[in-house]
Every structure is written in C-alpha cells, then in structure tokens.
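Trainee: task: produce atomic coordinates for the following.
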Amino acid sequence: MSRDVLGELEHQVLLALLRCGADAYTAPLVLELEARTGRSVSTAAVYVSLRRLEDKGLVTSELRSPGAEGGRDRRHFVLTDEGEVRLREARTTLLRLWDGVEPRLDEAP
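Mentor: Alright, predicted model coming up:
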C-alpha cells in the first residue's frame, strides 16, 4: 500500500511541531518556520498543512482555553507516533539522496 508523500511545507511543519512541543499552535509554528527557513510563512498555509497532516493521522489536535492569561481558545497540535515514523523515514531518504553528492556541489562551476 502506498503512502502519501509529505510535501515540503508538511515536512517543515512536522519538524517545527517537534521543536515546539506541547505548546504548538499555529502562531508559534509560523514563527519557528520563519526563523528556521528565513522565509515569510503564511499562517493560513500552515493551518491548512496541519489539517492535512491531521487527516493523514500524523498529528492530532485539541482546542484548549487560554486559562489565566485570557484570550480566545487555541487549537494545539501534537505529533503522533506515525508522524514521528514518517519524519524518520523522510530523514533517512534525504540522507540517502545526499550521500556522495556533496563533493560535486563543492566544485567550482
């Protein structure tokens, strides 16, 4: 049975989610992605990716009230065991693809 391939943003969102841990909701994920990629990241694009990842069973979410600090409820996301497996698989695949090509990239054009 074939598995859905992770898109670039989905892969990045899973990594940001892993870094942010238990307090992962959309805003901190966007900040983490922008800091790590050096690019502007759309909140809407991250939210759509999170919902897609949830549909794939790679993340779960729950709506939490802000508690004492006030404000509106936030949807927090957590990486599932399957999400961790998929990240490991993606990492292994990328390392295999990079194996042996670094010297070619170091050559002057």
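Trainee: all contacts plus neighbour counts: C-alpha atoms, from now on.
Mentor: Will do.
Trainee: ok, now which ones touch the residue most central in space within the chain?
Mentor: Relative to the mean C-alpha position of the chain, the nearest C-alpha, by Cα atoms, centre = their mean, is the one of V13, at 1.7 Å. Counting by Cα atoms under 8 Å, 6 or more residues apart in numbering, V13 makes contact with 29, 33, 46, 49-50.
Trainee: and the residue nearest to D81 when sequence neighbours are not counted, what does it touch?
Mentor: Spatial nearest neighbour of D81, excluding adjacent residues (Cα to Cα, 6 or more residues apart in numbering): L58 at 7.5 Å. When contacts are counted by Cα under 8 Å, 6+ apart, L58 touches 79-84, 86.
Trainee: here's the other one to compare against:
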Amino acid sequence: MKKYQLGEFEEIVLLTVGVLYDQAYGVAIKADIESRLERKVSVGALQSALRRMETKGFVESKSGEATAKRGGKPKRFFYMTSFGRAALEYNRQVRAELWNAMPDMTIEMKFS
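Mentor: Here you go, the predicted model:
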C-alpha cells in the first residue's frame, strides 16, 4: 500500500496534470485546480507537491522553450508517469471499495 501513497492534495494535483496533459505547468495547474475546486492554491504548496511526486516517480518534468514573455525563463512541464497512473487507479479502487462497504443505513442517515 505504501508504494502508492498519495495525499489528498497530491491526488488533486496529479489528476490535474493528467487533465492538462501536455499543457501541465505550474501556472496552468494552479489555475485549473482553483477553477474546478473553487479553492485557493499557493504556489509554494503546489511546487512542493510536484517535487514530492517527482521524487516518488508519479510525475516527470522537462523544460519547455525559453520565451521573451517570461524573461527568457522556460516553463517546466509535468507529465504523469505510468506509476502515477497506477497510483491514481489504486486510490480510486480503494475509495470505491470503502464506499461500497458502507451499509445503506449509513449513507441514508440524516443529520438534525
């Protein structure tokens, strides 16, 4: 189990990298998460998560072309690896099993 360990934020970032496919770089990832989840994302937290996931082998990165618009600094693009895809599949399976294991009574409970 530990080999696929993903935190909630890492899972969201990894899913977003997959959604953005070949356009997954810091600013685009941040904007997509904020738009979809209506949740603020700090640049530091995002970069930290991306570095952690790269170390774990869930994503790989490469530099794009340097542009004048960015002061000659290239964008760093992130790509999901097959290991990252397996981690997402594992998380989805575990969550589905937990949902399916809940008694109907639990799901139908009402709070007063």
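Trainee: re earlier: and the contacts of L58 of structure 1, which is closest to E62 of structure 1?
Mentor: When those are ranked by distance to E62 of structure 1 (Cα to Cα), L79 comes first, at 12.0 Å.
Trainee: by how much does the helix or strand harbouring L46 of structure 2 deviate from structure 1 on average?
Mentor: Under the criterion of DSSP states H and E, L46 of structure 2 resides in helix 43-56. Helix 43-56 of structure 2, aligned to structure 1 and superposed, deviates on average by 0.7 Å (mean Cα distance after the TM-score superposition for structure 1).
Trainee: got the buried residues for that helix?
Mentor: 46, 49-51, 53-54, 56 (16 or more other Cα atoms under 10 Å).
Trainee: let's have these in JSON lines, adding distance to G7 of structure 2.
Mentor: Output for the buried residues of helix 43-56 of structure 2, formatted as JSON lines (distance: Cα to Cα, whole Å):
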{"residue": "L46", "distance to G7 of structure 2": "13"}
{"residue": "A49", "distance to G7 of structure 2": "9"}
{"residue": "L50", "distance to G7 of structure 2": "12"}
{"residue": "R51", "distance to G7 of structure 2": "14"}
{"residue": "M53", "distance to G7 of structure 2": "10"}
{"residue": "E54", "distance to G7 of structure 2": "14"}
{"residue": "K56", "distance to G7 of structure 2": "12"}
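Trainee: show me where structure 2 has strands.
Mentor: With DSSP state E, the ranges of strands along structure 2 come out as 59-66, 74-80.
Trainee: closest to R91 of structure 1 among the contacts of V13 of structure 1?
Mentor: L33 (17.6 Å).
Trainee: and the closest residue in space to that closest one that isn't next to it in sequence, how far from G70 of structure 1?
Mentor: Among residues not flanking L33 of structure 1 along the chain, A16 sits closest, at 6.3 Å (Cα to Cα, 6+ apart). Distance of A16 of structure 1 to G70 of structure 1, computed by Cα to Cα, to the nearest Å: 25 Å.
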